[in-house]
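Visitor: Need coordinates for the below:
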Amino acid sequence: MTETVARTGPVPAATFTELYGGEPHGVWAAPGRVNLIGEYTDFNDGFVMPLALPHTARAAVSPRTDGVLRLHSSDVPGGVVSLRVEELAPRSGHGWAAYPAGVVWALREAGHPVTGADIALTSTVPTGAGLSSSAALETVTALALNDLFQLGL
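Guide: The predicted structure is shown next:
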């Protein structure tokens, strides 16, 4: 579905600069989606027709080399969530931050050299509406890290 994902302008860049004290290396976007037909049938060889939405998750991101992952969402109350990449593990909590942190964990488990990042997120994908808001957060994180760490995925 990468053909429906596009880079975007400096939407969360100002927030990134305010939070982390520098300009992001880039800003990425990934759409929400809905299955027009075939909800939960794709993994059973059924027909599906997913549709990308105009609602997007956006991430301003810069890589880090110190093993720290810092995450902030403009859409969730609270400050920056700071995690150590070597301590990431499935089901370790962290609320909404578990979605992008899970991407970092999965990339590292697959042997990719992700050494940390500063990420400022914002999204217009409604949460809890079946429009894949969490998948959009994960996708935008994976796209950014793929580019920044030159993973070749």
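
Visitor: CA only for contacts and neighbour counts going forward, please
Guide: Will do.

Visitor: Residue 137 in helix, strand or coil?
Guide: helix (DSSP: H, G, I helix; E, B strand; the rest coil).

Visitor: Setting aside sequence-adjacent positions, which residue approaches it most closely?
Guide: residue 57 (5.9 Å; C-alpha to C-alpha, 6 or more residues apart in numbering).

Visitor: Please, which helix or strand holds the one you found?
Guide: strand 50-63 (DSSP states H and E).

Visitor: what's the helix or strand following that strand packed up against?
Guide: Beyond strand 50-63 on the C-terminal side, the first helix or strand identified by DSSP H and E is strand 68-73. The contact analysis (3 or more C-alpha pairs under 8 Å, 6 or more residues apart in numbering; DSSP states H and E) places strand 68-73 against strand 81-84, strand 117-123.

Visitor: I'd like the structure of this one too, to check against the first:
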Amino acid sequence: MLTRKWRTGAAWIVVGFTVVWDAFLVMWYAFGLTRGDLSWGLLLFPLLHVAFGLVLTYASLGMLFNSTVIEVSADLLRVATGPIPFHREVRVSPSEIREVRYHEHASRGYSSSYDLRAVLNSGEEKNLLRGLGEYSEVLFYTSELRSSLGLSGTTKKSEASAS
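Guide: I've put the predicted structure just below:
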């Protein structure tokens, strides 16, 4: 079993931004309520900001508390995220897996993120992990999964983009 925690240095930046964003919105509404003349404009204007704040808060909680667990047994490869629901659980029979590869998402030459994928006997690529930030991390997970699944050969990069 492999466990990957989501809490990174970048998570703390997002959490800090979220706290400031949400605090501003709380102050906005508190100001309007304490004045006693809460107009419709004052109430409705920040609704898109509130929606964005809710998304930020959910993402921040996921970054702080979630982890991804990869379990390999004779009859099942399972990738699950929790405790806060974020991604669907992935379940694949090891006998259906031909290869484990990674796919790089380059970001204008500044940084990259990586997905870990299982190539099935049918040729379909199934995402196992998304958004790995370090190349060494994707190589580690690829190597560990290949070893656990009894796959031979070397680590390969996916050529075609698949979801």
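
Visitor: Got a TM-score for the pair?
Guide: The TM-score (TM-score structural alignment, normalised by the length of the first structure) is 0.25; 69 aligned residues with a C-alpha RMSD of 5.6 Å.

Visitor: Next, the buried residues of the strand holding residue 57 of the first structure.
Guide: Across strand 50-63 of the first structure, burial judged by 16 or more other C-alpha atoms under 10 Å covers 51, 52, 55, 56, 57, 58, 59, 60, 61, 62, 63.

Visitor: any chance of the residues you listed in TSV, plus distance to residue 136 of the first structure?
Guide: What follows is those, written out as TSV (distance: C-alpha to C-alpha, whole Å):
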residue	distance to residue 136 of the first structure
51	13
52	10
55	9
56	7
57	6
58	9
59	10
60	14
61	15
62	19
63	20
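
Visitor: that older thread, most packed of the helices and strands packed on strand 68-73 of the first structure?
Guide: Of all these, strand 117-123 has the most neighbours on average by mean count of other C-alpha atoms under 10 Å, namely a mean of 24.

Visitor: That one packs against which elements?
Guide: Using 3+ C-alpha pairs under 8 Å, 6+ apart: strand 117-123 of the first structure touches helix 13-20, strand 50-63, strand 68-73.

Visitor: ok and it relative to helix 13-20, angle-wise?
Guide: Orientation check (axes from the mean of the first three to the mean of the last three C-alpha atoms, to 10 degrees): strand 117-123 of the first structure against helix 13-20 gives 140 degrees.

Visitor: Could you verify my assumption that residue 138 of the second structure touches residue 116?
Guide: Yes - at 6.8 Å, residue 138 of the second structure counts as touching residue 116 under the criterion of C-alpha atoms under 8 Å.

Visitor: overlap in contacts of those two?
Guide: residue 102 (C-alpha atoms under 8 Å, 6 or more residues apart in numbering).

Visitor: any idea where the helices of the second structure begin and end?
Guide: Under the criterion DSSP state H, the second structure carries helices at the ranges 9-35, 40-44, 47-65, 135-149.

Visitor: Any chance of those in JSON lines with distance to residue 99 of the second structure and mean neighbour count as columns?
Guide: What follows is the helices of the second structure, written out as JSON lines (distance: least, C-alpha to C-alpha, whole Å; neighbours: other C-alpha atoms under 10 Å):
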{"stretch": "helix 9-35", "distance to residue 99 of the second structure": "31", "mean neighbour count": "14"}
{"stretch": "helix 40-44", "distance to residue 99 of the second structure": "52", "mean neighbour count": "11"}
{"stretch": "helix 47-65", "distance to residue 99 of the second structure": "29", "mean neighbour count": "16"}
{"stretch": "helix 135-149", "distance to residue 99 of the second structure": "8", "mean neighbour count": "17"}
